[in-house]
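Student: Using only what follows, build the 3D model:
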Amino acid sequence: MFAITPRIADDYSLFNLLEDMASPYNRYQQRNMLPVKFGDGTMGHIGGSIGGSQVENADKEFRIRLDLSHYKPEEVKISMDSHKISINAKHEERQDNHGFISREITRTYKLPNDVDVNSATSTMNANGTLSIKMLKKALEAPKEVNIPVQFEKQK
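Tutor: Model (predicted):
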């Protein structure tokens, strides 16, 4: 009789390979990474899961990118106040390859204090990436204020 010693590193690598091959989620994640180019030229990715998002709080802009690839633009509603922005996407039951499905997602983001909510714009590209952009309020340098001196006569 003899002992078999497992090679842990090899077994672990084989286990990960088998798990990756068996998981449709992992294959979906690798196929559906959406490249996104930011205003400063850097690249990022949105993808891997439905509803994946990125938030960028730059000096002059506040940006949100959200993967809504399963929704049409008319199925997306955006609402906000001075403190938060909420995005709701919903589609009623419809047939797909596996039967019937309905989906709904709601994401809420806290807004920075210096964002101009009146400057908000949104676009949705053909890949279903929703982009929301808001400008930052210009910080004004403190202005010099003259305070008049009032003279009071003694009584």
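
Student: hey, let's count contacts and neighbours off CA atoms from now on
Tutor: OK.

Student: State the distance from the nearest residue to residue 20 once chain neighbours are set aside to residue 117.
Tutor: Leaving aside its sequence neighbours, residue 20 sits nearest to residue 26 (C-alpha to C-alpha, 6 or more residues apart in numbering; 6.0 Å). Distance of residue 26 to residue 117, computed by C-alpha to C-alpha, to the nearest Å: 38 Å.

Student: Among these two, which residue is more densely surrounded?
Tutor: residue 117 (20 against 15; other C-alpha atoms under 10 Å).

Student: show me the contacts for residue 129.
Tutor: By C-alpha atoms under 8 Å, 6 or more residues apart in numbering, the residues touching residue 129 are 65, 66, 67, 68, 69.

Student: hmm, try it at 6 Å
Tutor: Residue 129 makes contacts with 66, 67, 68, as judged by C-alpha atoms under 6 Å, 6 or more residues apart in numbering.

Student: State the number of residues packed around the last one.
Tutor: Applying the criterion other C-alpha under 10 Å, we find 26 residues in the vicinity of residue 68.

Student: swap in the one 10 residues further on?
Tutor: When neighbours are defined as other C-alpha under 10 Å, residue 78 has 14 of them.

Student: what sits against the residue most central in space within the chain?
Tutor: The residue lying closest to the centre of the chain (C-alpha atoms, centre = their mean) is residue 53, at 2.5 Å. Residue 53 is in contact with 65, 66, counting by C-alpha under 6 Å, 6+ apart.

Student: one more to line up against the first:
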Amino acid sequence: MSQQNKSVRKSEIDKKKENITPKSNPNQIVCDWPFSSHSDDVVKSEEHDGKFELVLDCHEFDPKEVTVYTQDDKISIYCDHQKTGDSNTCERKISRTYKLPSNVNPSTLKHSFSIDGDLVITAEKK
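Tutor: Predicted coordinates:
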């Protein structure tokens, strides 16, 4: 990827972040961390080996269409897919913000994609 493309991509991510951060959207809903007993079949949460894990079904999105970031004690996930054909348009968006549990270290947060298209977010406990 060229330096110019990286700059354009970073600019796109910054625009997405501006649109969904609490500073620019005071009406944003921040959910508590989803515990496995409250699984909605889209987001699952587990705790094991001194780590927290959040799994979000993102198989409808390409990894480059997914943005994950933290701000203070919150994690935000933004997925945006747009496809335009000759006579139709398909658009999917997911935006979720969760308040991290108090015993999670936000600076250790990492994310990756499974073979099945799940977004897997992990963080170490404090």
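
Student: Could you get me the TM-score between them?
Tutor: The TM-score (TM-score structural alignment, normalised by the length of the second structure) is 0.60; 87 aligned residues with a C-alpha RMSD of 2.4 Å.

Student: Compare the contacts of residue 129 of the first structure with the second structure and list the overlap.
Tutor: Shared with the second structure under both residues aligned by TM-score structural alignment, their matches' C-alpha atoms under 6 Å, the contacts from the contacts of residue 129 of the first structure are 66, 67, 68.

Student: which residues of the second structure does the longest helix anywhere in the first structure align to?
Tutor: In the first structure, with assignment by DSSP state H, the single longest helix is helix 8-22. Aligned by TM-score structural alignment, helix 8-22 of the first structure falls on no residue of the second structure.

Student: next SSE after that helix?
Tutor: Counting by DSSP states H and E, the next helix or strand C-terminal to helix 8-22 of the first structure is helix 24-31.

Student: that older thread, aligned partner of the residue nearest to the centre of the first structure in the second structure?
Tutor: In the second structure, residue 53 of the first structure lands on residue 43 (TM-score structural alignment).

Student: Equivalent analysis for residue 123 of the first structure, please.
Tutor: Per TM-score structural alignment, residue 123 of the first structure is aligned with residue 112.

Student: Residue 68 is in contact with its match, correct?
Tutor: No. Using C-alpha atoms under 6 Å, residue 112 of the second structure makes no contact with residue 68, being 10.0 Å away.

Student: is it possible to export the contacts of residue 129 of the first structure to a markdown table including secondary structure?
Tutor: Below are the contacts of residue 129 of the first structure laid out as a markdown table (DSSP: H, G, I helix; E, B strand; the rest coil):
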| residue | secondary structure |
| --- | --- |
| 66 | strand |
| 67 | strand |
| 68 | coil |
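
Student: and which of those is nearest to residue 30 of the first structure?
Tutor: residue 67 (14.8 Å; C-alpha to C-alpha).

Student: Quick one: the strands in the second structure, in order.
Tutor: 31-32, 43-48, 51-57, 66-71, 74-84, 89-99, 110-113, 118-124 (DSSP state E).

Student: Need the winner for burial among the ones you listed.
Tutor: Of these, the one with the most neighbours on average (mean count of other C-alpha atoms under 10 Å) is strand 118-124, at a mean of 20.

Student: what's the average distance of that one to the first structure?
Tutor: Aligned to the first structure and superposed, strand 118-124 of the second structure gives a mean residue distance of 0.3 Å (mean C-alpha distance after the TM-score superposition for the first structure).
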